[in-house]
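> The sequence and its predicted three-dimensional model are supplied below.
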Amino acid sequence: MRFINKIFQPEQPFTPMNFTRRPVLHLFWAGGVVAMVLGFSIGFLLWMAQTGFLDIIDDYQTLKLWHARIQIIGFTGSFLLGFALQAGPHVLGGHPPPFVSSVSIIPALWLGLVLGEFQSSFISVIGNLLISLAFLHPSYLLLKISLEGDPQWRFSRGIPMAGGFLLMASSPWLDLVDPEKALFILWCGPITIAMVAGQQLINNVIKGGKIVGKSGLAFLALLTTAWLTTALATFTQILPWNIAGIEWLLVLAMLAWKTNLFPALTKFGFAAISLTLFLGFIGMIVAASVMAIGNDVMPVDAVVHILGAGVTTVLIIGVVSRVVGFFSGGAVLSDLAVSVTLLIWSAIATLRAATTVSGVLSLTASVIGGILLVVWGTRVAWRLYEIGRRPYQDNSA
């Protein structure tokens, strides 16, 4: 009983934040939790069918499309939007957008996801337009914040973050069942945005370095080249995927170098947030390295799951656990429990990326992963409810 209490009632003080404006992240992240349950449930079902534990499901391709759209747009998109519109002004050194302008994105995103699945081409087009709007609007808001905010963050954070959401606006129009198109969106959207959020965490939490001045401009140039080479490899085949992989390795190398990532991690020591950054960065390196070497090492679909089931999910679990703790004044789980969750989930994501896994192993991993996500998601949902109950100073429109 004492062990259970340490997990769910950890002696881990979080001083509740004094809100200087009405928070928005809990409204976005509540939808992210719902999408997580839906997306991973379908994903585990598809995995067991793929490994032979279940017979091939009727409408298998339709379920694959739903899984991809829910995971990339609903799950990852909701958590990224919540972080960007809550912390973006602080990350970019600018003024926050009005509350109504931010939360108006939520119904557009979810209505778009629902309408986008209709058989009617007209209704699905309306749905896709709403999803695009849900990413274009924050792209504009973040670019405006960046241009009016601290210029030292403009090239390393502001433009990359706005660009990441701009590229995510193309996601509803792409066949995300095609692993190459899913890989394009993951690298140029969520992973790019994660690199911006990661800079803030590396600098503020583990006391690493900053990417500013000419280094910021060089980082943006490398990132833009990586976007371009990935797009050319995806849509034209003018360039091979190897070149795109090398470009992403260069981006990651500069990010690690200029932020002193690994020395900072070593000095900070073992904790859930440092483990989150380490696992996320290593996952990006593995994915980019596989691309650089070639598809003979691992199929593109496996790289998609390294980034999707692995990197983005690990980053969401680790960062959300920390941020929700500070915003609500109470921990989601103990730091050790979050760390164990991250390690187990990383192992499950690695199995999912593997090309040969038995049906029994896929079932076992699915059950364990499902339990982990249900426990974590339930705790997050409760803390998000607590955030919504806390008082705030309404200094925004």
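Perfect, thanks for sending it. Numbering: from 1, shown residues only.

> Please count neighbours and contacts with C-alpha atoms only from this point.
Will do.

> Residue 135: what secondary structure?
Here residue 135 is recorded as helix under DSSP: H, G, I helix; E, B strand; the rest coil.

> do you know how far residue 144 is from residue 100?
Applying CA to CA, to the nearest Å, the value for residue 144 to residue 100 is 17 Å.

> Looking at the two, which one has more neighbours?
Between residue 144 and residue 100, counting by other CA atoms under 10 Å, residue 144 is the more crowded of the two (17 against 11).

> ok, now how distant is the more buried one from residue 301?
Distance of residue 144 to residue 301, given as CA to CA: 36 Å.

> Could I get the buried residue list for whichever strand or helix holds residue 199?
Using DSSP states H and E, residue 199 falls within helix 192-204. Residues 192, 193, 194, 195, 196, 197, 198, 199, 200, 201, 202, 203 are the ones in helix 192-204 that count as buried (16 or more other CA atoms under 10 Å).

> what's the answer for stretch 364-380, then?
365, 366, 369, 370, 372, 373, 376, 377, 379, 380.

> how far away is residue 148 from residue 141?
According to CA to CA, residue 148 and residue 141 sit 11 Å apart.

> cool, residue 128 as well?
Noted for residue 128: a distance of 20 Å to residue 141, by CA to CA.

> Tell me which of the two has more neighbours.
residue 128 (25 against 19).

> Check whether that one really touches residue 113, as I assumed.
Yes. Using CA atoms under 8 Å, residue 128 is in contact with residue 113, at 7.4 Å.

> What about residue 268, how many residues nearby?
15.

> take a look at this one as well, against the first:
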Amino acid sequence: MLYDVARVRAQYPALADGRAWLDGAAGTQVPEPVIAAMAGVMRGGVANQGGVFPAARRADAIVDEARRALADLVNAPDPDGVVLGPSMSALTYRFVGALGPTWRPGDEVVVTEADHDSNVRPWVQAAARAGATVRMARLDAATGSLPTEHVTGLLSDRTRVVAVTAASNLTGACPDIPAIAAAARRVGALSVVDGVHHCPHVPVDVTALGADLYLTSAHKWAGPHLGAVVAADPAVLAGIDPQRPAPAPPTGPARFEQGTNPFPALAGVVAAVEHWADLAEAGGDRRARLAVTRVTAADHGRALGERLWAGLGGMAHVRRYGPDADRTPIASFRVAGVGPAEVVAALDRAGVNAWAGHAYAWEAARALGVRDDGGLVRLSVNHYSQRWEVDRALEVVAACR
């Protein structure tokens, strides 16, 4: 199916500045429909949930539709399995706060070197409070990948949680989540999968992944800053008892959502999911359209990512970090004799948005030996990226000596 990236890109006002926006792994820009949806809520008036008057009923409808949209995006079977929150990090701490007090000395928690630290540190801190044991799954330092057996080999009947990323935000490596989640289930452990970097690039089916809890952040896929935890089965949520005010709902996903929901942002999430469903021509309801457009957009990003990866691989003065296969379309690298911050400055002068550092992949950066001397340069493409952006970045890196 033809993917008209020029049509897609034209919907993003921020992208009209002529720069190459290769910073999507840190957060994407938003299209006009998302901006309009958020402004529309504020213009039209909205109140807190639970009232009988129109503004309150609008708030109820926005929250319900946000749950349905997120369930559609990741092909979750039930919107009642969707928990909303300000960010992936905040939601992780919320779930840690509920699960950690149930652990006892001798219980075990498995985390990985591949993960963003917000899916490592909260579990480590909770284990320390409970006297539980932390087991760290190691990267393959040569490739930046996370071999399945490095995770599954740590599991035992005392494992309570396996926290693992579906895609490294530093190397792009995609672990075998179905295999890891199945192994966790066999020992009775809860699998908590960070999909923040995964969701923008890979068509997601949480049931096929096997993850008990899958986390995503809308600002990584053209939405506002808002996170969600999606359970493949709402019964998983029912077995977790979070701290909450006495009048808060005793059941359902709302009991995890502390305080008033950000209604304009939730309307923006719905608009962002609709935007994804309209990225290419497809028929049917929103979920059916997403099943087509997500694959089409992923193919576009993969082709550009391969061009970027191969281009850097052809430069003798560049060292790439990450596997050649089973990866998202990002490229993390270093230039011989030139610090990452200097490379990013050169890219900026040429009109290329890029990042340098550890990207909060704290353990991965240490394992790769780059955490303490500037980290890595990271370039990332996504559904609105174009070939000229990749080529401009490659020209700058080729000239860095």
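Yep, that arrived. Because the structure is predicted, anything quoted here is derived from the model rather than measured.

> Got a TM-score for the pair?
After superposition, the two chains reach a TM-score of 0.26 (TM-score structural alignment, normalised by the length of the first structure), with 184 aligned residues with a CA RMSD of 7.4 Å.

> quick revisit: which of the buried residues of helix 192-204 of the first structure sit farthest apart?
Across the buried residues of helix 192-204 of the first structure, the two members that end up farthest from each other (CA to CA) are 192 and 203, 17.2 Å apart.

> Tell me where the second structure has strands.
Per DSSP state E, the second structure carries strands over the ranges 20-21, 82-85, 108-112, 133-137, 159-165, 190-194, 213-217, 227-231, 318-321, 330-335, 352-353, 355-357, 376-380.

> Output the contacting helices and strands for the longest helix belonging to the first structure.
In the first structure, with assignment by DSSP state H, the single longest helix is helix 359-389. Helix 359-389 of the first structure sits against helix 25-50, helix 313-328, helix 335-353, with contacts defined as 3 or more CA pairs under 8 Å, 6 or more residues apart in numbering; DSSP states H and E.

> Now render the ones you listed as TSV, adding distance to residue 85 of the first structure and mean neighbour count.
As requested, these are exported to TSV (distance: least, CA to CA, whole Å; neighbours: other CA atoms under 10 Å):
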stretch	distance to residue 85 of the first structure	mean neighbour count
helix 25-50	7	21
helix 313-328	14	22
helix 335-353	25	19
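
> Dump the ones you listed into CSV; add distance to residue 69 of the first structure as well.
What follows is those, written out as CSV (distance: least, CA to CA, whole Å):
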stretch, distance to residue 69 of the first structure
helix 25-50, 8
helix 313-328, 15
helix 335-353, 18
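
> and of these, who's closest to residue 386 of the first structure?
helix 313-328 (5.7 Å).

> That closest one to helix 335-353, inter-axis angle?
For helix 313-328 of the first structure against helix 335-353, the angle by axes from the mean of the first three to the mean of the last three CA atoms, to 10 degrees is 150 degrees.

> Not counting sequence-adjacent ones, nearest residue to residue 109 of the first structure?
Counting by CA to CA, 6 or more residues apart in numbering, residue 109 of the first structure lies nearest to residue 131, which is 4.9 Å off, once chain neighbours are set aside.

> Next, work out how far apart the one you found and residue 319 of the first structure are.
For residue 131 of the first structure, the distance to residue 319 of the first structure - CA to CA - is 25 Å.

> now residue 124 of the first structure
Residue 124 of the first structure sits 33 Å away from residue 319 of the first structure, taking CA to CA as the criterion.

> can you check residue 62 of the first structure too?
32 Å.

> Please, where are all the helices along the second structure?
Going by DSSP H, the second structure shows helices at 5-9, 32-44, 54-73, 88-99, 121-130, 148-152, 177-186, 206-209, 234-238, 263-277, 286-313, 340-349, 362-367, 387-399.

> looking at these, which is buried most?
Ranked by mean neighbour count, these are led by helix 263-277 with a mean of 25 (mean count of other CA atoms under 10 Å).

> on contacts alone, who are the packing partners of it?
Packing partners of helix 263-277 of the second structure (3+ CA pairs under 8 Å, 6+ apart): helix 32-44, helix 54-73, helix 286-313.

> how about CSV for these, with distance to residue 111 of the second structure added?
Shown next, in CSV, are these (distance: least, CA to CA, whole Å):
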stretch, distance to residue 111 of the second structure
helix 32-44, 35
helix 54-73, 26
helix 286-313, 28
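
> Can you say which of the ones you listed is nearest to residue 186 of the second structure?
Of all those, helix 54-73 sits nearest to residue 186 of the second structure, with 25.6 Å by CA to CA.

> what's the angle from the closest one to strand 213-217?
110 degrees.

> Who are the packing partners of helix 54-73 of the second structure?
strand 82-85, strand 227-231, helix 263-277, helix 286-313.
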